[in-house]
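Undergrad: Model the following, please.
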Amino acid sequence: MSALIQHTEPAPTRLPPDWSGIGGCALPVAPGTATGLLDSHALVLTVTGPLFAEVDFIEHLCGPGTALWIRPGQAVRFGEPPDDTATIVFRRGLFGPDELPDLVPDDPSGPAARPLSLPGPEILRAAFAHLTADADGPPGPVTAALLRHQLAAVLLRLRSLDPLTDPAGHVEGRTFERFQRRLEEGYPHTRRVEDYAAELGCSVRTLTRASLALTGRTAKQVVDDRVALQARRLLAATPLSVAEVGRILGFGEPTNFGRFFHRETGLSPGQFRGGSTTAGPGGIPEQRHPAD
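TA: Model prediction:
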């Protein structure tokens, strides 16, 4: 399945029920050509596979016995799933930042962000089946608490199978984690690294050193990457005009947004939305590597 963006009506996404914030389904977005923006977390499990999944314009082939964790706000598209594909959806904010050890579910990075091969997929398959069955049962506070505990066990199992590559105690890892969290809130309002450094009480050099250590990208590149990613998400999965997307991302003039988008992706917003084939394999441009 090609990664070209062919803009269609937004793909409907599956939302968890309000009473528990946790539910089950086959896929969070119906398979097909439309790209959807997730409003909740989605844990996708394949037992026999394979399943084609495109997450934020990166194509994955989920083979037998893999788990994939898709975060809220990500742009997703799926091929036809095997019959035994199962998904757990849960709302953001369900767990506090210190509730699960070494795991903050609402952080943009975490375990199984790419297909995670499972040594014993039948264990998670059984957990998914129990959770889905309980979610379909009578609603109530006892069932909601049960679902929450079951989900916590699944998330912690994924963390144990996909541990942190940079320990939380590493000073640059902690700095970059704080930077990422602030960036998720601030990218529509400012692209100045100086603003983030001031809010975090550190220097631009400190942020850049942490960003390079964790990602190989400067702090300025990390900020621009995040803005460009959100632009691609909105262009691919919403009917918003190019000018509206630019305004949402803090660009007062469409021409300024167009220049930024072309600089970051090599395409104009219209070319990206229309599915240009000039951007290399799959039609999805790579990150640029400018000198700051």
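
Undergrad: going forward, measure contacts between C-alpha atoms and count neighbours the same way
TA: Noted.

Undergrad: From Pro111, how far out is the residue lying closest to His41 once chain neighbours are set aside?
TA: Computed as CA to CA, 6 or more residues apart in numbering, the closest residue to His41 that is not its neighbour in sequence is Arg71, at 4.8 Å. Per CA to CA, to the nearest Å, Arg71 is found 11 Å from Pro111.

Undergrad: Check whether the residue nearest to His41 really touches Val44, as I assumed.
TA: No. Using CA atoms under 8 Å, Arg71 makes no contact with Val44, being 11.1 Å away.

Undergrad: Now do the shared contacts for the two.
TA: With contacts taken as CA atoms under 8 Å, 6 or more residues apart in numbering, not a single residue reaches both Arg71 and Val44.

Undergrad: So the residue of the chain most remote from its centre, which state does it fall into?
TA: Ranked by distance from the centre of the chain (CA atoms, centre = their mean), the top residue is Pro138, with 31.1 Å. Using DSSP: H, G, I helix; E, B strand; the rest coil, the secondary structure recorded for Pro138 is coil.

Undergrad: To check against the first, give me the structure of this:
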Amino acid sequence: MVDFVHHRCAPGTLLHVSPGQVQRLPQAAAGHPEDFQAVMVRFTAAFPPRLQRTDPLLNHPFGPVARTIPQAERESMARAMAELAQEYRRAVDEADAADITIDLLRQLLSALLLRITRLPAPETADRSDTGGDIFPCFQRELE
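TA: Down below sits the predicted model:
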């Protein structure tokens, strides 16, 4: 659930939760902790390098929440997330992480964000029922 809206999460679902949004994950059924598995990537807005292509993803708090990663992209996305996690563990293990490790984390995160922006737009992204372009502009200004 993101901002009190339920999103069905099947394998290959990507949820984008912006700062300030409320997120609630389901509790695993008793004795079945494997029912729900997720990878979370958390970062501050200032961490990834500014890229024009990732601005719509990072700077639109009311953009689509749920996306489906196409089957053909899932393995490469999983590898990108695993590499990011590996470098993050290295940075944590090295108490005074070298600047090169921090820069590498930034670049790996940027590559992951670029892959996400390349995904097909979710079907629910059509906002014509909410006032076309005017409503999203109002939401951004209000936020």
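
Undergrad: follow-up on the earlier one: mind checking which of Arg71 and Pro111 of structure 1 has more residues around it?
TA: Arg71 (27 against 22; other CA atoms under 10 Å).

Undergrad: Translate that one into the numbering of structure 2.
TA: In structure 2, Arg71 of structure 1 lines up with Ser18, judged by TM-score structural alignment.

Undergrad: I figured that match was touching Pro61, is that so?
TA: Yes. Counting by CA under 8 Å, Ser18 of structure 2 does reach Pro61; the two are 5.6 Å apart.

Undergrad: In the stretch 1-150 of structure 1, what residue spans correspond to helices?
TA: 121-135, 141-161 (DSSP state H, counting those that start in this stretch).

Undergrad: Save those as CSV, and put in mean neighbour count too.
TA: As requested, these are exported to CSV (neighbours: other CA atoms under 10 Å):
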stretch, mean neighbour count
helix 121-135, 17
helix 141-161, 16
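
Undergrad: mind putting the ones you listed in CSV, distance to Thr255 of structure 1 included?
TA: Output for these, formatted as CSV (distance: least, CA to CA, whole Å):
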stretch, distance to Thr255 of structure 1
helix 121-135, 48
helix 141-161, 43
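
Undergrad: Relative to Asp56 of structure 1, which of those helices is closest?
TA: Closest to Asp56 of structure 1 of the helices of the stretch 1-150 of structure 1 is helix 141-161 (CA to CA; 20.9 Å).

Undergrad: Ignoring the adjacent residues along the chain, who's closest to the residue nearest the centre of structure 2?
TA: Centroid check for structure 2 by CA atoms, centre = their mean gives His16 as the closest residue, at 4.0 Å. Closest residue to His16 of structure 2 apart from its sequence neighbours, by CA to CA, 6+ apart: Val65 at 4.9 Å.

Undergrad: Around that neighbour, count how many other residues there are.
TA: Neighbours of Val65 of structure 2 using other CA under 10 Å come to 19.

Undergrad: One more: the one 3 residues further on?
TA: Under the neighbour criterion other CA under 10 Å, Thr68 of structure 2 is assigned a count of 20.

Undergrad: Would you confirm that it contacts His16?
TA: No. In this structure, Thr68 of structure 2 is not within contact of His16 by CA under 8 Å, at 11.2 Å.

Undergrad: now the strands for structure 2?
TA: 13-15, 66-68 (DSSP state E).

Undergrad: tell me the most buried of the ones you listed?
TA: strand 66-68 (a mean of 20; mean count of other CA atoms under 10 Å).

Undergrad: so what does that strand touch, helix or strand wise?
TA: strand 13-15 (3 or more CA pairs under 8 Å, 6 or more residues apart in numbering; DSSP states H and E).

Undergrad: With structure 1 overlaid, report how far the strand it packs on is off on average.
TA: Here the mean offset of strand 13-15 of structure 2 against structure 1 after fitting is 1.5 Å, by mean CA distance after the TM-score superposition for structure 1.

Undergrad: what's that strand in contact with?
TA: Residues contacting strand 13-15 of structure 2 (CA under 8 Å, 6+ apart): 65-69.

Undergrad: Check these against Asp133 of structure 2 and report the nearest one.
TA: Val65 (17.9 Å).
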